[in-house]
Structures are given as structure tokens and as C-alpha cells.
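Q: predicted model and sequence follow; I will ask about them next.
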Amino acid sequence: MGTTVSSGSPQRHLVLFNYEAWGHMRPMCNFAARIVKMQPTILITHFVTPTFYDRVQTELRRNFEDQESSLLERIRIIALPCDNTNPLDSSVLQKAFANAYEKLVNLQPVSCVKTEVEIKTTCSPDLVVVDFFGSAPIDAVRKASKKQVKVLFWFAGSATSLFCVGGPESQGGKGNLRTRSQEVAKRTCISIEEAAAQITLTGKGSLVRLPGLPPMYDYEIQPQRLIAPLALLGGVSLRTSDTMEACDGIVLATPECYEIEAIAALRDWLAGSSRPIYACGPLIPSGAQAVAFEKLQSSDAAKVESFLHAKLTSHGEHSVLYISFGTIFFPLEPEKLAAFLEIAVEKKVPFILNHTSPYIPLPDFVTDKLSSYSDCMATGYFVSHAGHNSVIEAITEGVPLICWPFLLDHATNAARISDRLQIGYELFQVRTGPGLQPAYRLGKAPEGTLEAFVVEAQQVLSKALGDDGQRRRANAQRLKQQIMQVWGENGQSQKAVEGFLALIGNDDTRQGFFSSLTTCS
């Protein structure tokens, strides 16, 4: 039997909901921490999945010092049942959220399936933030609520990529994706999900101009062959578009100074329906606990730290390549990764390779791997898929990137990093599938062969280690300085969260919270 915990009598109640994706949950954990530090009387109920329950708890602890335990207690984590046999099927999780939310509205206890603890509350929700393809949870909130409760759209990806699933066509967007998908499905006798995928991912060679990015062909949003069924990805795009249409506003886990033009364009788009946008990034813990609890998450932490300090001594500052493709992705052509590592060895560049994807096994040629990252002065470049969380962590530390993108915001981030901001490079010869069509910025199609990749990798690493790399590192450091200001008094992200809190109501105990971002560089 589980025990029972009572939350007391908070003044306001914020509900957060994530699907089963760590890249969505992690910044939301840090968003929740910011909220309770800025408004300590608020109660937060964060619904997650059992798989990530422990990681969420650890990530939250990274935000709080020992004397702040009372603030941490304002955040209740509740794991909801989901389909563990098929994490891509969210129907069970969505039904569980609807049931749990209705219980919160009726002041009934909600059970956490991970701990078997019943969580009580004495006030119903005042504001809800749902994950970016949560149109069904929005419907559930509006059906069950007994008072007006605004529901905001949570997006942990690049703001620019939202134009790949919606937004005005005049700004490179897809327009009303559901309407367009229905028309294509009817005309071609395919499912609406397949039609949505055709519109958002395949492209026909049209030139698009997304806000703040160089022109590119529409198919360049998908520079690699797909690792999931087309209909599945189309369904995600469709639900994302539906959620954007249905929500009362958007919360972005990105700093405004990174995507100035895209966020301005989003504001213009939503202004027509009087819906706000809150750009609240970077959402990264800082302080002593942040480092301590991060090390606890990896058994290799001590090994990594020792390696980095050794290379700092032997090779100097900014000498190590950190190579990671996130929790899902990994190169589909491992021979290219092997060639890249061989080039690094030839150039006497030390590296750390992180592999966490459950879908693509670690190649046989890798005999040892290190799986944790430390923001040490030894880190020179981050070789990344350019997923948004990875990008935000890198630019917050002023570390330039070498981008190996796979889809959607990877592609938009890579273009922004290499061309618009010039804080890194993009690899074109890693492209596969639709990515082997002409690339607008190259003026031709990438060959995509191993030989062509070796030439490109040699050139990119030579530039990165030379004067051009120093210039791009300086650009990254300047961006870092801008980011360090966003959580200061009157900083962009600080003001954004203050605006968000205005939706839920202020009280006399609200306190300001200004923190500087700690770095090792």
C-alpha cells in the first residue's frame, strides 16, 4: 500500500505535462524550479512517465541548495501510466492525464504509479502547460475545468522549426497543416498523417525563407533518411500544429538572443489571436548542486573529468572534441563517424564520444566510450546533431559546434549556427536520403560518399583548429555574454517568466530571483 502526502494550502496551482521524451522534460524541470524560486507560494504538479521519474527528481535537485528544500517541496512529481511496449503510442498516457487532471479539479488525490503515493491537494489548477503535441490534453483540461484555465504550449525545440509545421506561408511556414493535409489526403487517397509528413518533411524543391535563416530548399529540413515511419512523424507534426492552434500561448525553452528573428515572427503570428509568447531559456541549473547531481547521473563522471584535466595539461585549452548525438540519434553511416575519429586522431585531437541512442547500436570500431560532459576549459568543439537542448548547453558555455543534423530543428539550428551566427560549422556530406538533393547554400547536391565526407571533415577540422575557428569561437563567446544577461534583473528571460506568472496571479510574497550562469571558461 502507498502512503499519503498532503501539499498544504498553496495560493496558486500550476500543472505541467510532458510526453515520454527527456529532451522535453529536462528543461521543464528547470522551468519549474525557476517558477518556485520567483514565486515561492506557488504549487506545481508535474506529470511525467515512470521511465523518467527518477531522472526528473535528480534534475530538479540540481537547481536547489540544501537551504532551499522548502522550495523543492513545492514541486510534486507524479508518474502516470503509459504504454511501455510502445512509447510512441501516447493514447494511454493521454487518458491517464485526463483522469488525473479531473481529480485535481475535484480536489481528489492522484496516485503516482512509480511510488504508489497518493498526492493530495487543496486547490484546483489555475494554469496548465502541456507538451508541444498535446492537443488531446488541452481538450481534457477545457472539458474538466470548472473555471477559466489557460493552457500554454511547451516547446523545448528551436522556435524557428515551428514554422516547419505551421505559421504563415509568407514567413516560410506551412499554413494550416490540418486543412492542407486533409486536402492532400483526399486527393491522393493516403492517410492524413502521411499527407502531413509529405507537407512537412519531404518537400518538392521549393525555396523557403525561414525567419533569420539563409534560404534553403524545403526538403533540406529533412537532411537524412527517416528512422521512423512517415505516418508516425506526420502524426506528430499534425498534433503539434493542432496544439499550436488550440493553445492560449507558447512557452519556449530558448533564449531570445539566439533566435531573435524567429521569435519576433512568432509574436507577429500569434498577435492576431492575442496570444503571448514567453522565451524563457536557457533553462539550465547552476550552482554547487547542479554540478554534484550531474556527476551522479553518470558512472563515467570521474573518468571524464580526469580525461579532460589531463588533456587540458597536455594539449591546452579548447583542445578536446566532445561528440554526442543526443538520446535518440546516431549516424546512420557509422563508417563516416569512424573516418571522422580517424582524422581527429591523425590531427592529434583528443575526443570524447557519447552514445546513448537505444535505436542504433554502438559501432564495433568504438572500443571505449565516455558518456558524460563537463563544461571544462579543455572542451574545444561540440560535434552534435544540433538538437536544441545540446545547442543551448553549448552556446551557454560559449562552445562552438560542428553540426551533423538529422531533421527539423537540427537542420534549422545547423543553418543558424554555421551561417547566421557563425559560431560553428555544418557537415553537408553526412546527408543521406532526401538530403542528397541539391543544397541551396552549396549550389549543388552533396555527393554523400565516404570519400567526399573525408575531404569535408578534413577541411572543417582544419578550419576549426585554425584562424577561422578562433573567429567563430569569439562569436560564440560574445553570444555567451548575451545569454549570461537574460536571467539578470530586467533580463529577457527573467521578464518573460514574470509575464508568465502574471497569467497565474501574483501575491505579496513573490520575490525576485536573479541568478548568474556559472561557467568554467
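A: Nice, thanks for sending it over. Here the structure is a predicted model, which means the values were calculated and not measured.
Q: only C-alpha atoms from now on, for both contacts and neighbour counts.
A: OK.
Q: surely Arg225 is in a helix?
A: No - if the criterion is DSSP: H, G, I helix; E, B strand; the rest coil, then Arg225 is coil and not within a helix.
Q: now it: how far from Cys403?
A: In this view, Arg225 and Cys403 are 17 Å apart by CA to CA, to the nearest Å.
Q: between these two, which one's more packed in?
A: Set Arg225 next to Cys403 and count neighbours by other CA atoms under 10 Å: Cys403 wins out with 27 against 15.
Q: skipping adjacent residues, who's closest to the more buried one in space?
A: The shortest distance from Cys403 to any non-neighbouring residue, by CA to CA, 6 or more residues apart in numbering, is to Glu426 (4.6 Å).
Q: check His309 too.
A: Using CA to CA, 6+ apart, the nearest residue to His309 is Ala378, at 7.1 Å.
Q: what is the neighbour count of that neighbour?
A: Every residue meeting other CA under 10 Å relative to Ala378 is counted, giving 25.
Q: from Phe325, how far out is it?
A: With CA to CA as the criterion, Ala378 and Phe325 are 20 Å apart.
Q: repeat that for Gly316.
A: 25 Å.
Q: so which of these two has more stuff around it?
A: Phe325 (24 against 15).
Q: dump the residue contacts of the more buried one.
A: Pro331, Asn354, His355, Val383, Ser384, His385, Ala386, Gly387 (CA atoms under 8 Å, 6 or more residues apart in numbering).
Q: swap in 7 Å and give it another go.
A: Taking CA atoms under 7 Å, 6 or more residues apart in numbering as the criterion, Phe325 is in contact with Ser384, His385.
Q: return the distance of it relative to Val486.
A: 27 Å.
Q: doesn't Arg478 fall inside a strand?
A: No - secondary structure of Arg478 (three-state DSSP): helix, not part of a strand.
Q: how far away is the nearest residue to it once chain neighbours are set aside from Phe307?
A: Of all residues beyond its chain neighbours, the one nearest Arg478 is Gly398 (7.7 Å), with distances taken as CA to CA, 6+ apart. Distance, Gly398 to Phe307, using CA to CA: 21 Å.
Q: and Thr243, how many neighbours does it have?
A: Neighbours of Thr243 (other CA under 10 Å): 26.
Q: for it, what are its contacts?
A: So Thr243 contacts Phe132, Phe133, Gly134, Ser135, Phe153 (CA under 7 Å, 6+ apart).
Q: want to compare, so here's the second one:
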Amino acid sequence: MIHVMAEKESPTPHVVVLPFPAHGHINPMLTLSKLFSHFGLETTFAISHRFHTRLNKLTHLNKLTRLPSFHFATITDGAPSDLPKAPFQAFPLFITPTARAAVATELRDLLAGLSPPATCVVADGLMSTIALDVTAEFGIPVIAFRTYSATCTWATVFLKKMVEEGVIPVQIQEDMEKEITSIPGLENLLRGQDLPVICRLDPDHPVLNFYITETSAMCKASSIIFNTFHNLESPIISKFSTIFPKVYSLGPLHSLFKPHITTSNNNDTTCITWLNSHHPNTVLYVSFGTVVCLSRDQVMEFWHGLVNSGKPFLWVLRDDSIQSGDGVVDSVLRHGVPAERGLLVDWAPQEEVLAHPAVGGFLSHSGWNSTLESISEGVPLICWPLIADQTVNSRCVSEMWRVGIDMKGSCDRVIVENMVRDLMENKREDILRSTAEMANMANESVKKGGSSYRDLEKLIEDIRSMSLNN
């Protein structure tokens, strides 16, 4: 009888997840939402109409709707319908006051109409101001989820300080080479060129000020989640305990979720079949993510460098990732190399590709999701960062974790060829040893009893406690 009363007094927690409208932000937050659902939490994923449509084209979202207690709620992203072709050019349109006000209005309406009511909101760090302002009206706590690495996030905490000290903007070559001493714990790691790319903007630039404002707001959240694991970024993770009462490290999230995957999202196995025909550790996987848009010249430099290296490669290259619209690049690339030496595809199941024994290296844009996926599979990286947090990640890959090579600032066929040969042919022992060690630690962290698994259990327990206090 007492047990029955206790059950009635323990409402099911309802978590609302609010991502920033960009694929690199949406994907890890969607994975976390699936985990919430699998662990018995009511979960509402508040995605923008635009990205819900895009996601539906890339994956089978109908499978998600069959997950227990998982729901999509579509709201506006506030941006006009005719966005630029290159996704990074659309970023400023998502952060205008008008766009943010529209998102806040629809989030407010969503929270007001939820049944059962929301227990908490897990908000992307770049949605902190909106989330905190709106949830204050409902008395709902906010948990921040920063989809960058802990190291890059720590650097953004000191953006305002770097502006005040004149470190920002980093624009001339002398600034690029200068060591940064303004960030506690990273004094001997970062140079000007390794700071987030927004640090090259003038202090009054709206994008830089947006990051400063959102980071300041994020630090007022009740706790923070990172898609990382303790052994990878422990010194920096511990520093966040001086800001947040609770810090959860749940990475690699895709590995944490793997035991719950029952079917693949895509039946296209062309690239896997091609990989099956190659010997172990002989293929270089190439992908620059969903945001980077290459010029014709950049594509051709990479193409010649890859071909001249003599190493087999699998390159994910979509039409919308090339600025040139004349078809020349596509024609040259798809007919300029024997089929057994190179394969170009519009899409690849990246986690499956990186786990394939034939893959021995990854030429990447150094986005955090790709970096973490590569580390967890023990695949060494060649980093070619361009935007956002990628410059910090590439520096950490080469100098902190020693799991790859940083090709920052270079897009030359000779350099590409030499980098590929260095990684794939010379088989550097220091990199191979570090990648194997990091992969082992990543995989141990997500096992039951591992650091990331324990943090997930703590997070879910804390959310359940919130539902009792509401």
C-alpha cells in the first residue's frame, strides 16, 4: 500500500531539449534525447521546422517516434526562409534580435501547453539567454549542454577578458603566432591562430558579442553537460566545477547510445562494400562535415594531394559543399581516378566507416562530433579546421592528445600529399600509441560503471529529483 502511494507521488520527469539550429549541435542533443527516452524520461525535442524537414530527409525519424516517451515539437528558428547555400553564412541570421524573439515566443507557447509540464529544459549553450528568460516565467531549471569540447568551451568563457586585454582581435600574422596566456590551464597550448575563429572579429562585431553574451548566460544554468569523457579533458572539466554545482561528462555520446541501436538509419552500403575490398588500415576517410563549403581551388588542391599520395581514399563530397556550380569539379573528381583507388559519395554512415578495419586515417574539418567519433574508434586524424571551435580542436588533437596532425592554414596539394603519406605510410608510433590508448579509455568510459555512464546515471537521477521538487 505504501509502495502504491509512492508510485503516485513520483511523476515521470519531462525533459524539453532545445538545440541550436545547426546539424553539429542537433545531432549530439538528439542522441542525448534518445538516451533520456530509453531511461524512462518523457522527452520533447524542440527542433526548428527547417531542421526537422532536413533531418527527415537524412534519417528515418519515424523510428524515433516509436521510442518510448519521445516527441518532436517544431518551433521557428526565427530566420527567413531563403537562407544562403553555405550553412555558416546563415549563422548570423539565427542570432538577430528578431529571430531570437520569435524563438522565445514559440518556446514560451510550447512550455505553456505541455502536459505533463516540463521538469527542466536542456538547452544548447548558444540558446542560454532564450532558455533562461523563458523558463524563469515557469520556474523551470535549465541545464546547459555545450556541444563544443570542454577545452574550447573553457576558452569561450574568457572571450570578454581577451577583448579587454587586447588579445582579440587576432588579425595580423604576429598575433597568429603569439601564445595566449589569458586562459587559465591553457597557457602553454593555444596560440592566436588556435583560438575560436570568432576571435578574429572586431570587438563590436555582433557574432563575437553573441558568443560573449550566451556564454555569460550559460554560466547561470543549474548545471552543464559535455559530450566528452573524463580521461580526455579531465583538467579542464574540473575547472567548470568552479562555475557549476554539477558537471556531467557524457561522451562519447554516440558510443554511450550504441547498445540501444537496433537498426541502421540508412540502407546505402555502397561505401561499406567498397571498404570491404581493401586491406586493414589502408584507406583514408575524408569528410569536412555539413557546414564547410569549399571553393573550386580548395577542392582541386585536396583532390590532387589525395591522388598523388597513392593511398586509397573515401571522400564524402556533396554538391552543396562546393561553391562552384559549373559542374567542372564534379566531372574531374568522379572520373579522374581508378575505382579501386578512390570513391566519392554524397553521404556515408560515418560511425560505421570509422569503425571499419580498412580505415587507417581521417582527414577532417575537426568538428567536435567528428573528432570524438574518430578518437573513440582509434583512427588518427589529419585536421584542416576552418570555422567555430575547429581550430581549438585541431590544436588539441596534435599537441594535447597526440592523436593526429594539424594542417591548420594550409590548402596546398604538396602539403596534403605529404601529410597523408606521413600518417598512412610512415605509421608514426607516437600517434598510433596515443590513438589506441584514447580509444580504449573512451570505450571504457561508456561501459556500465565507466565515468560517462556514471555521469549519465547521476544526470537522470538529478532530473528525477527535480520532478519531485516541482
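A: Yep, that arrived. Just so we're clear, the structure is a prediction, and the values are computed from it rather than from any experiment.
Q: and the residue nearest to His309 of structure 1, what pairs with it in structure 2?
A: Correspondence of Ala378 of structure 1 to structure 2, assessed by TM-score structural alignment: Ala358.
Q: which ones are touching that match?
A: Applying CA under 7 Å, 6+ apart, the residues contacting Ala358 of structure 2 are Leu275, His278, His279, Pro280, Asn281, Thr282, Val283.
Q: can you check Leu253 of structure 2 too?
A: Pro28, Thr31, Leu32, Asn227.
Q: redo that, cut-off 8 Å
A: Pro28, Thr31, Leu32, Asn227, Thr228.
Q: okay, those residues in CSV with secondary structure, distance to Asn62 of structure 2 and neighbour count next?
A: Output for the contacts of Leu253 of structure 2, formatted as CSV (DSSP: H, G, I helix; E, B strand; the rest coil; distance: CA to CA, whole Å; neighbours: other CA atoms under 10 Å):
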residue, secondary structure, distance to Asn62 of structure 2, neighbour count
Pro28, helix, 18, 22
Thr31, helix, 15, 17
Leu32, helix, 18, 23
Asn227, coil, 25, 24
Thr228, coil, 28, 27
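Q: which strands and helices sit next to the strand or helix carrying Ala136 of structure 1?
A: Here Ala136 of structure 1, judged by DSSP states H and E, is contained in helix 135-144. Here helix 135-144 of structure 1 touches helix 91-105, helix 230-246, going by 3 or more CA pairs under 8 Å, 6 or more residues apart in numbering; DSSP states H and E.
Q: which bit of structure 2 covers the following helix or strand past that helix?
A: As assigned by DSSP H and E, the chain's next helix or strand after helix 135-144 of structure 1 is strand 150-155. Per TM-score structural alignment, the counterpart of strand 150-155 of structure 1 in structure 2 is residues 141-146.
Q: mind listing what's buried along the matching stretch?
A: By neighbour count on 16 or more other CA atoms under 10 Å, the buried set for stretch 141-146 of structure 2 is Pro141, Val142, Ile143, Ala144, Phe145, Arg146.
Q: measure the residue nearest to His309 of structure 1 to Arg239 of structure 1 for me?
A: If you go by CA to CA, the gap between Ala378 of structure 1 and Arg239 of structure 1 works out to 42 Å.
Q: same check, this time on Arg74 of structure 1
A: Taking CA to CA, one finds Arg74 of structure 1 at 31 Å from Arg239 of structure 1.
Q: again, but for Met28 of structure 1
A: 20 Å.
Q: just want to know which of the two has more residues nearby.
A: Met28 (29 against 22).
Q: confirm that one sits in a helix?
A: Yes - Met28 of structure 1: assigned to a helix according to three-state DSSP.
Q: that one corresponds to which position in structure 2?
A: Using TM-score structural alignment, Met28 of structure 1 lines up with Met29 in structure 2.
Q: hmm, that match is touching Pro21, no?
A: No - assessed by CA atoms under 8 Å, Met29 of structure 2 is found out of contact with Pro21, at 11.2 Å.
Q: ok, and what's touching stretch 69-83 of structure 2?
A: 21, 33-34, 37, 40-50, 52, 64-65, 90, 93-94, 98-103, 106-107, 110.
Q: from the residues you listed, list the buried ones, please.
A: Applying 16+ other CA under 10 Å to the contacts of stretch 69-83 of structure 2 flags 21, 33-34, 37, 41-48, 52, 64, 90, 93-94, 99-100, 102-103, 106-107, 110 as buried.
Q: contacting residues for Val165 of structure 1?
A: Gly173, Lys174, Gly175, Leu177, Thr200, Ser237, Leu238, Thr240, Ser241.
Q: and it, what pairs with it in structure 2?
A: Using TM-score structural alignment, Val165 of structure 1 pairs with Thr156 in structure 2.
Q: for Ala136 of structure 2, see how far away Phe39 of structure 2 is.
A: With CA to CA as the criterion, Phe39 of structure 2 and Ala136 of structure 2 are 27 Å apart.
Q: and the match of Met28 of structure 1, what does it touch?
A: Val17, Pro19, Phe145.
Q: pretty sure the last one contacts Val121?
A: Meaning Phe145 of structure 2. No - the pair Phe145 of structure 2 / Val121 is not scored as a contact, 10.1 Å apart, by CA under 8 Å.
Q: adding distance to Ile260 of structure 1, write the contacts of Thr243 of structure 1 out as CSV.
A: Shown next, in CSV, are the contacts of Thr243 of structure 1 (distance: CA to CA, whole Å):
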residue, distance to Ile260 of structure 1
Phe132, 21
Phe133, 24
Gly134, 26
Ser135, 27
Phe153, 19
